[in-house]
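Asker: give me a model of this one.
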Amino acid sequence: MRGNTLSYGTRYLGRIQGIALLVGGAMLVGGCARLRPTADGELLGDDAVVAHARLLQMADTRAMDTLLVRQALAASTPSVRAAAALAIGQVSGRTLNHLARSLLADGDSAVAANAAYSLGLLRDTASVPALTGALGGRQSVAVEAAWALGQIGAPSRAAIEDALSKAALPEPVLASLLLATAKLRPVPVAQLIPFLRHSNAEIRWSAAYPVSRTLAPAGVRAMLDAARDESAPVRALAARALGRSATGDSLAAEALGALDTLARDSSAHVRINAVRSLASYGSAATTAVVALTADRDANVRIATAQILGTVLPPQRSVWISAWNADTAFMYRRSLLVSAVRAGAMLPALSPASADGWASHADWRYRAAAAEAGGSARSSSALLENALPHVGDADGRVRLAAYTAFATYADSSRFAWRNQILVPALNDPDFYVRATVLQALGSRASAAETPGILASYQRALADSLNDARIAAVRYLAAAWKRDSTNFPDSVRAMVQALKPSDDPLVRAEALESSIFSSWIAAPPGRRRLDWYQRKVRSVLLPALAGRPLSATIQTERGAMTVELFSIDAPLTVDNFASLARAGYYRNVQFHRVVPNFVAQDGDPRGDGNGGPGYAIRDELNRRRYGRGAVGMALSGPDTGGSQYFITHSPQPHLDGGYTVFGRILDGFEVLDALVQGDRILQVRIR
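Answerer: Prediction:
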């Protein structure tokens, strides 16, 4: 999840950055010269260091080496065997599915659990019987087998439902099975409802999660009961589930009453979910929603401002009252967008106002004014609010303006191609160009390709690869849509482009036959000794019981983070290296979505910056519970410097984003963070 592409509940948490990944996989070497004791008393010699390094190298390059995996699984070192079992899933080693199935019975629970997790990553339908059998075995393996069955989805339905009918399951396995039903369509609501009365709050939450994501009337009634649960996380799920689209006419009045109560809940997370659902009831919820503009919690007020346009009329006076309720920037920024969407005009958007944001000295205010233009009901309002900012001196403000034009849901967008969007192909800001290229690509044509090629050439000097990837996507789309009109000279220009050394740009190009000449270009390579150094500096200390940890010192206090050096060693090393270099010092939390995530790591401050490279995903068995620390992405293998911390459990992110840490202390700081708050420093220990 990088930048603004990670939105509440669904999309990726990030953007694309450049990448430097690399290669290898070969024979394990022998010779145990030095032995290092691990926390379990395991002796880790040089041969095991090399084995771990080769497995890391293989996973980093996504180049499956079946001989290497088999040799690693035959090793005497437990941590090497466990890493090999995990690598099968990380590298999408479908040729080794049968081997992963056999590992479910391995005597080492870590190996067997990693094998089950890998089969879930691979979504191997042939593994359903083996995974079902594993549900009755060792608890750690059964938990992963249940998760894997959920990932496989429909072919696992009978196995999941049958297992849930058995009463003797350990509670962690039961919780994992309940969450697995969220992947089924339809969700077996009737079978889940009894678990909403379980004595264990975690079991109730695990049942409420899939039930809350369905529109089944029985599920909505169950969520009305869950709104009175003693557990705040369960009540938060109920609050989210009671939107107008779920309740229908028959349950709307009862649900509205429940939400009115939940909007006054002692938990801010519950109140945040409640106000979002209240918004779906329109004017019937006005009183309850407006009251939350004065909530004691800043993120509740921000969440309220974001949806206020759904319950308030466009009359200026009511919006002025809401504006005056809070002077904080993020509240007013959210309110500004809501007001424009509702057709109301606030003084902040008036050029004649002394408090006008359009000419504010702080770029964030000008960008917010431009952003608000993108919510306008009419193209004339969009032009009035966003057009003045396309010439702003700050690229982040120009980006907000061009984004408003690029995303405006009106056919008039295409009338702006030549006048507004096309000139931006030469903008100095790489992400302005990337955004415009993406917008133009929806109607890509052969006639525009010379200008796109020129923009690609300019992008070769960018530190990040967004504009290069966007240009390649445009050219591929133009070829697919308009190949008959491609002059031979233009096609020759495209095919004469030097193949990119960036694996992400290459991967995008190779989706289209217009880039067929790029196939022979090899990716870059990293030497094995690079990976060996990472094993010694990150993995070995963790295996010996001395994992790295971090303290994130913010304006609002400190958070202590346990780093998962065994589960995600390269990701932890990347984060630690950036922190030690001072990369995160004075960087803002550029994105805080209340009761979802707080995201940081972009020195630009608008969600579109990074270190100039990307790292591979290291998907692992860690889950996105409350306080999980994960890598922000825009797609597979696009992590860099941006990371996010979850306010509440987010099971839908499991297996999609690298979890590399968790908050141990400082949850009150996490909950208090507001978008724009700064990190003072990150210390690694």
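
Asker: when you work out contacts or count neighbours from here on, use the C-alpha atoms and nothing else.
Answerer: Will do.

Asker: can you pull the buried residues of whatever helix or strand residue 173 lives in?
Answerer: Assigned by DSSP states H and E, residue 173 belongs to helix 171-180. Buried positions in helix 171-180, judged by neighbour count with 16 or more other C-alpha atoms under 10 Å: 173, 174, 175, 176, 177, 178, 179, 180.

Asker: one more: stretch 320-335?
Answerer: In stretch 320-335, counting by 16+ other C-alpha under 10 Å, buried: 322, 323, 325, 326, 329, 330, 331, 332, 333, 334, 335.

Asker: about what we covered before: how about JSON lines for the buried residues of helix 171-180, with distance to residue 644 added?
Answerer: Converted to JSON lines, the buried residues of helix 171-180 look like this (distance: C-alpha to C-alpha, whole Å):
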{"residue": "173", "distance to residue 644": "27"}
{"residue": "174", "distance to residue 644": "28"}
{"residue": "175", "distance to residue 644": "25"}
{"residue": "176", "distance to residue 644": "23"}
{"residue": "177", "distance to residue 644": "26"}
{"residue": "178", "distance to residue 644": "26"}
{"residue": "179", "distance to residue 644": "22"}
{"residue": "180", "distance to residue 644": "24"}
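
Asker: for the stretch 451-600 of the chain, what spans make up the strands?
Answerer: Secondary structure of the stretch 451-600 of the chain (DSSP state E, counting those that start in this stretch): strands at 549-554, 557-563, 591-593, 597-600.

Asker: tell me which of these is the most buried.
Answerer: Highest mean neighbour count among those (mean count of other C-alpha atoms under 10 Å): strand 597-600, with a mean of 28.

Asker: ok, which stretches of the stretch 151-300 of the chain are helices?
Answerer: Applying DSSP state H, counting those that start in this stretch to the stretch 151-300 of the chain gives helices spanning 157-164, 171-180, 189-192, 201-212, 217-226, 232-241, 244-262, 268-278, 286-291, 298-307.

Asker: this one next, for a side-by-side:
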Amino acid sequence: MNAVRLTAAALLLAACAPAADPSRPPSPSPGDGVTEAGLLRLADRRDFDEGYLRAGLAHRDPAMARRAAWVLANLRRAEGVALLGPVLAHRDTSVAATAAFALGQIADSAAVPLLVPYADAARAAAAPTVVAEAAYALGKIRHPQARAALETLLRTVDADGSGAREVAGAALLAIWRQGRPTPVDAIEPWIRHADPEIRWRAAYALARRPEPAATAALFRAAADPEPLVRSFVARALTGPMADSSGVGRQAAWQTLRGLAEDDPAQIVRINALRTLGTYPGEPTLRVLLGAAGSSEHPYEVIAALEGL
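Answerer: From the prediction side, this is the model:
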């Protein structure tokens, strides 16, 4: 009987409880009320609506959160840094990567300490896109901490590990933006990597801001099988750099002549012809006049004439 009475009492209490108000809406989820059209309107009007953007970043739909981060990237307002920082830890890596990209577009030094923990070799295998975008972003913000983080990333990421191509490739394309001196010791090992996609990025990083140590490293890659690597060698091997790097003017000139006359890739021949113009003298004149008079490719003729 006791069980029956308890059940009856429970039913009576349930019947007496106030009914739910059907007119009351359910509790809102994060980002409710944010639409893609609304976010695009902010971008079009260059309108920084902090509350709306914050709600967009917190939206339950990752696509909407990505769009909100993209809008902040387009607005490029320093106030966006504080909104984007927490999004770097978003469980959806595409959202986190877009937040890192946006911080790079804003390019405010306040973003550096937020980005540095994510430009970490330990994260490369699990979230390569996030690490890569953090590296790209740090490259756009010239700051000692950003430089140090990129150098550390290049020195510590596993060259053969998962995500190495994406992460190392991003760091190589970012590091040159930090200015001189070029950290040749951090870059040079990558120019010997088995993956040509990584090698040409390393060559680009070394060639982008010519320095003696970088020129010497590039000279050693003059016979690389990847045409893009050879093209950056040809671009960087100028007469003044050959002298100051210890490569030697004659050795560098011979290498450039071979690239200008015999390389199968047109981009390599064009760069070599242009760079030969930094070696004044009759031997250079003969090579350039020969190319200008015999080449069937107009861009090579133009490069030879520029060298003259």
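
Asker: returning to that earlier point: now the helix holding residue 173 of structure 1 on structure 2. Mean distance?
Answerer: Compared with structure 2 after the fit, helix 171-180 of structure 1 shows a mean deviation of 1.1 Å (mean C-alpha distance after the TM-score superposition for structure 1).

Asker: in structure 2, which residues correspond to that helix?
Answerer: Mapping helix 171-180 of structure 1 onto structure 2 (TM-score structural alignment) gives residues 165-174.

Asker: list the contacts of the matching stretch.
Answerer: 124, 128-129, 131-133, 135-140, 150, 153-154, 157, 159, 187, 195, 197-198, 201-202, 204-205 (C-alpha atoms under 8 Å, 6 or more residues apart in numbering).

Asker: please convert the buried members of those into ChimeraX selection syntax.
Answerer: Here is the ChimeraX command that selects the buried residues among the contacts of stretch 165-174 of structure 2 (16+ other C-alpha under 10 Å):
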select :124,128,129,131,132,133,135,136,137,138,139,140,150,153,154,157,159,187,197,198,201,202,204,205
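
Asker: look up the closest residue to the aligned partner of residue 269 of structure 2 in structure 1, ignoring the ones flanking it.
Answerer: With TM-score structural alignment defining the correspondence, residue 269 of structure 2 maps onto residue 271 in structure 1. Nearest in space to residue 271 of structure 1, with sequence neighbours left out and distances taken as C-alpha to C-alpha, 6 or more residues apart in numbering, is residue 263 at 4.6 Å.

Asker: contacting residues around that neighbour?
Answerer: Residues in contact with residue 263 of structure 1 (C-alpha under 8 Å, 6+ apart) are 270, 271, 272, 274, 275, 288, 292.

Asker: got a markdown table for those, with neighbour count and distance to residue 453 of structure 1 too?
Answerer: Formatted as a markdown table, these follow (neighbours: other C-alpha atoms under 10 Å; distance: C-alpha to C-alpha, whole Å):
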| residue | neighbour count | distance to residue 453 of structure 1 |
| --- | --- | --- |
| 270 | 26 | 50 |
| 271 | 31 | 50 |
| 272 | 27 | 46 |
| 274 | 34 | 49 |
| 275 | 31 | 47 |
| 288 | 20 | 54 |
| 292 | 21 | 51 |
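
Asker: out of these, which two are the most distant from each other?
Answerer: 270 and 288 (14.0 Å; C-alpha to C-alpha).

Asker: got the contact list for the corresponding residue of structure 1 for residue 199 of structure 2?
Answerer: Alignment note (TM-score structural alignment): residue 199 of structure 2 maps to residue 204 of structure 1. Listed by C-alpha under 8 Å, 6+ apart, the contact set of residue 204 of structure 1 reads 195, 196, 197, 198, 234.

Asker: counting neighbours, which of those residues comes out on top?
Answerer: Taking other C-alpha atoms under 10 Å as the neighbour criterion, residue 234 ranks highest of those with 26 neighbours.

Asker: aligned partner of it in structure 2?
Answerer: Checking TM-score structural alignment: residue 234 of structure 1 goes with residue 229.

Asker: now do the contacts for the closest residue to its match other than its chain neighbours.
Answerer: Nearest non-adjacent residue to residue 229 of structure 2, counting by C-alpha to C-alpha, 6+ apart: residue 200, 4.6 Å away. By C-alpha under 8 Å, 6+ apart, the residues touching residue 200 of structure 2 are 191, 226, 228, 229, 232.

Asker: ok, how many other residues are close to the closest residue to the second one other than its chain neighbours?
Answerer: Leaving aside its sequence neighbours, residue 226 of structure 2 sits nearest to residue 196 (C-alpha to C-alpha, 6+ apart; 6.2 Å). The number of residues packed around residue 196 of structure 2, counting by other C-alpha under 10 Å, is 19.

Asker: ok, now residue 245 of structure 1?
Answerer: 13.

Asker: the counterpart of residue 140 of structure 2 in structure 1 and residue 163 of structure 1, how far apart?
Answerer: Residue correspondence to structure 1 (TM-score structural alignment): residue 140 of structure 2 is matched to residue 151. Per C-alpha to C-alpha, to the nearest Å, residue 151 of structure 1 is found 16 Å from residue 163 of structure 1.
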